[in-house]
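Okay, here's the prediction I keep looking at, along with the sequence it came from:
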Amino acid sequence: MSKAPSEKINGVSFVAAREAIEDRHTNPVVNVGANYAAIMPFGFLKNLDHPEIIHNTDRQWFGETRSGGKQYIEELRKKNIKIMVKPQIWVWNGEFTGLITMTNEENWKDLENSYTSFIMEYAELAQETKAEILCIGTELENFVKARPDYWHDLITKIKTIYKGKLTYAANWDEFKRTPFWGALDFIGVDAYFPVSNNQTPSVADCKAGWQAHKTVIKSVSEKYDRPVLFTEYGYRSVDFTGKEPWVSSRSMTSLNFDGQSNATQALFEEFWNEDWFAGGFIWKWFHAHDKVGGDKDNQFTPQNKPVEFVIQSFYKSK
């Protein structure tokens, strides 16, 4: 079976910002022990059945564009941070990208043409900057399911331009059905698996909750002879953080740092020592480290929270 590289991918999902970045933004990435950063330019859809992806325009934040992505990569490279380029789509009002579905063949063709333009823009950037990994899409299950031939052809086309490693970020309940893992280098999973129904899950609770999922994840790795990469992973600092870890709703107002820390530690203990597991990218890391996270923030970021030290201890030891 194909083994993951011996050096784990200890990554952060580096959020695109309005402005350029510099040392004060990249030093905290080094301090947490990361050796990789995911750079995430964005394209935008008006709604779930609209075929035109708007991307790389002067109406976007700097970090969401090709030139911004290049500047971020160059600054992170100065700190010897490796790169995954991970272009993503935002559907207006935050609709789930997995539900993107066209209503007729003409619109499917238009979406395919638009997506190709979007992803090839960033395949070129990945090649230009010698990014180690390119993620060809994030949580696009209906699009993948409806148009598998397109995706196989797209991967072939990407490989004519980009010579690094390829993955796709499948949602946690999608990856078992993704049809093209054999054409990629990593099985990419956004790892928001439910692992505990407890208000403050313990490490042991979460480790027990991982067992059934882990068996399936490993079986997919064995089926395709590819290592698994958690293209996103992480937990909010809220009560019941392990119950539905994908929920980002602002209506959740509790604060619970112990649950976040315990769930994160359990994930590390379950996966980081497996030779079929390549590593992952914590969701999510903001550039202005001194202004984010902290003891009143219940969102995903680990910054300036107890879980940051959990991450640091694992990243600096692996």
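Received, thanks. Numbers count the residues shown, from 1 in each chain.

CA atoms for contacts and neighbours, from now on please.
Will do.

Burial check on residue 212, number of neighbours?
Neighbours of residue 212 under the rule other CA atoms under 10 Å: 10.

With the one 10 residues further on instead?
The criterion is other CA under 10 Å. On that basis, residue 222 has 15 neighbouring residues.

Can you tell me the element it falls in?
Element membership for residue 222, per DSSP states H and E: helix 203-224.

Residues contacting the helix or strand following that helix, please?
As assigned by DSSP H and E, the chain's next helix or strand after helix 203-224 is strand 228-233. Contacts to strand 228-233, defined as CA atoms under 8 Å, 6 or more residues apart in numbering, come from residues 4, 13, 169, 186-192, 217, 221, 276-283.

Can you name the next helix or strand after strand 228-233?
Immediately after strand 228-233, counting by DSSP H and E, sits helix 257-271.

Okay, angle between that following helix and helix 203-224 too, please.
40 degrees (axes from the mean of the first three to the mean of the last three CA atoms, to 10 degrees).

Can you spell out which helices and strands pack onto helix 257-271?
Here helix 257-271 touches helix 203-224, helix 306-315, going by 3 or more CA pairs under 8 Å, 6 or more residues apart in numbering; DSSP states H and E.

try it against this one:
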Amino acid sequence: MNKQNYSQRAEFINGVTLVAPSRPFSRDPAVDVEQMGAGWLAVVPYGFTPADESTVWYNHSRQWWGETIPGIIQTVKHGHNAGLKIMLKPQIWARHKWSGEIEYHSENSWNQWESAYRNYILEMAHTADSMKVEMLCIGTELKKSVEIRPLFWAQLIDQIRRIYKGQLTYAANWDSYEAFPFWNEMDYIGINAYFPLSDARHPTRVELIQAWSPIIKKIESLHQRTDKPVLFTEFGYLSTDFNAHNTWEKEKIIEELPVNEAAQSLAIDVLFDCFYPKKWWSGGFIWKWYPPGYRVRNQARDYTVQNKEAEEILSIWYNK
């Protein structure tokens, strides 16, 4: 681990993404987060777009409590009481498809979905503003929507700015962050940083550093064009073999993969070694962190660093 002192850096976002609980918290989830060394909490209230429907439903009685407005408010209160800053990160869960593939073939269907998404995001903006949430993420990996309907996004950003006074970002997928046309309207370039690095069973530190090198150049070039800091709105690795390449595919066969905490620790450590020296990099949010009492399927292989080797690595970086 690089021990160089970067004390001249501006505020660094050392965040975790909290998984929303199905019921009210059994105890304060922010205590463990703060003790680990994190200073930011990402709160993720999902909205749902059912298959072949042009709607978004959210804040519904059938949703998990932590994704509802009362759950959001309580989570933010816990975070602020613990001295944590908050990013509210509403995002779409699309049934049977990736959210980036949401696409409609009629103007009427697009208008219906956009009206529903606007209602969803503006209600979250009102909630964020009323709670003095420090950052709002206006969308996550909505690749096709941004590409096909830029006018909608331009208008939505303007409407959000009229409501919400904090900082804005958008969480672009690793393969489309350069194509998002509104970085100049954001406070941060947001990237979900699941870049394919190596398909080796357990890549070495040298292999990972070499894989990051061309990616860093592309991200830095975007920073230079926009003069905006870069934030990893999501980053993380499974604690398994083959965890540094196409992790969304590995999730489908996660139970077949051998547990490998060392691979997870190394991948996180290398990410920080590569990016922490870059003054334009503002840190990010580890995916993901479970609240007390949450029953986690495949926790030994999951992205979470809790009670694994990688928690100590992340804590060291977060406490620099």
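Thanks, I have it. Remember, it's a predicted structure, so these values are computed and weren't measured experimentally.

Can you point out the buried residues in stretch 65-81 of the second structure?
Residues 65-69, 71-80 are the ones in stretch 65-81 of the second structure that count as buried (16 or more other CA atoms under 10 Å).

right, and out of those, which lies closest to residue 94 of the second structure?
Distance to residue 94 of the second structure across the buried residues of stretch 65-81 of the second structure (CA to CA) is lowest for residue 67, with 15.6 Å.

Tell me if I'm right that the closest one and residue 48 touch.
No: between residue 67 of the second structure and residue 48 there is no contact under CA atoms under 8 Å: 11.2 Å.

burial measure for the equivalent of residue 249 of the first structure over in the second structure, as a count.
Alignment note (TM-score structural alignment): residue 249 of the first structure maps to residue 251 of the second structure. Number of residues near residue 251 of the second structure (other CA under 10 Å) recorded here: 16.

Could you do residue 61 of the second structure as well?
When neighbours are counted by other CA under 10 Å, residue 61 of the second structure registers 9.

how far away is it from residue 47 of the second structure?
Look at residue 61 of the second structure and residue 47 of the second structure: by CA to CA, to the nearest Å, they are 13 Å apart.

quick one, strands of the stretch 1-150 of the first structure?
For the stretch 1-150 of the first structure, applying DSSP state E, counting those that start in this stretch gives strands covering 9-14, 36-39, 42-45, 54-55, 82-85, 88-91, 133-138.

can I get those strands in a markdown table with mean neighbour count?
Listed next are the strands of the stretch 1-150 of the first structure as a markdown table, based on neighbours: other CA atoms under 10 Å:
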| stretch | mean neighbour count |
| --- | --- |
| strand 9-14 | 25 |
| strand 36-39 | 28 |
| strand 42-45 | 20 |
| strand 54-55 | 20 |
| strand 82-85 | 25 |
| strand 88-91 | 21 |
| strand 133-138 | 24 |
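
Switch those over to TSV, and while doing so, append distance to residue 200 of the first structure to every line.
Listed next are the strands of the stretch 1-150 of the first structure as TSV, based on distance: least, CA to CA, whole Å:
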stretch	distance to residue 200 of the first structure
strand 9-14	25
strand 36-39	29
strand 42-45	34
strand 54-55	41
strand 82-85	33
strand 88-91	32
strand 133-138	30
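
Show me what residue 105 of the second structure aligns to in the first structure.
Alignment note (TM-score structural alignment): residue 105 of the second structure maps to residue 103 of the first structure.

Settle this for me: its match is touching residue 109, isn't it.
No: with contact defined as CA under 8 Å, residue 103 of the first structure does not count as touching residue 109 (11.1 Å).

And the helix ranked longest in the second structure against the first structure, how far off on average?
Scanning the second structure for the longest helix, with DSSP state H as the assignment, gives helix 107-130. Taken over the aligned residues, the distance from helix 107-130 of the second structure to the first structure averages 0.5 Å (mean CA distance after the TM-score superposition for the first structure).

now the angle from that helix to strand 135-140?
170 degrees.

who are the neighbours of helix 107-130 of the second structure, in terms of helices and strands?
The helices and strands touching helix 107-130 of the second structure, judged by 3+ CA pairs under 8 Å, 6+ apart, are strand 135-140, helix 150-163.
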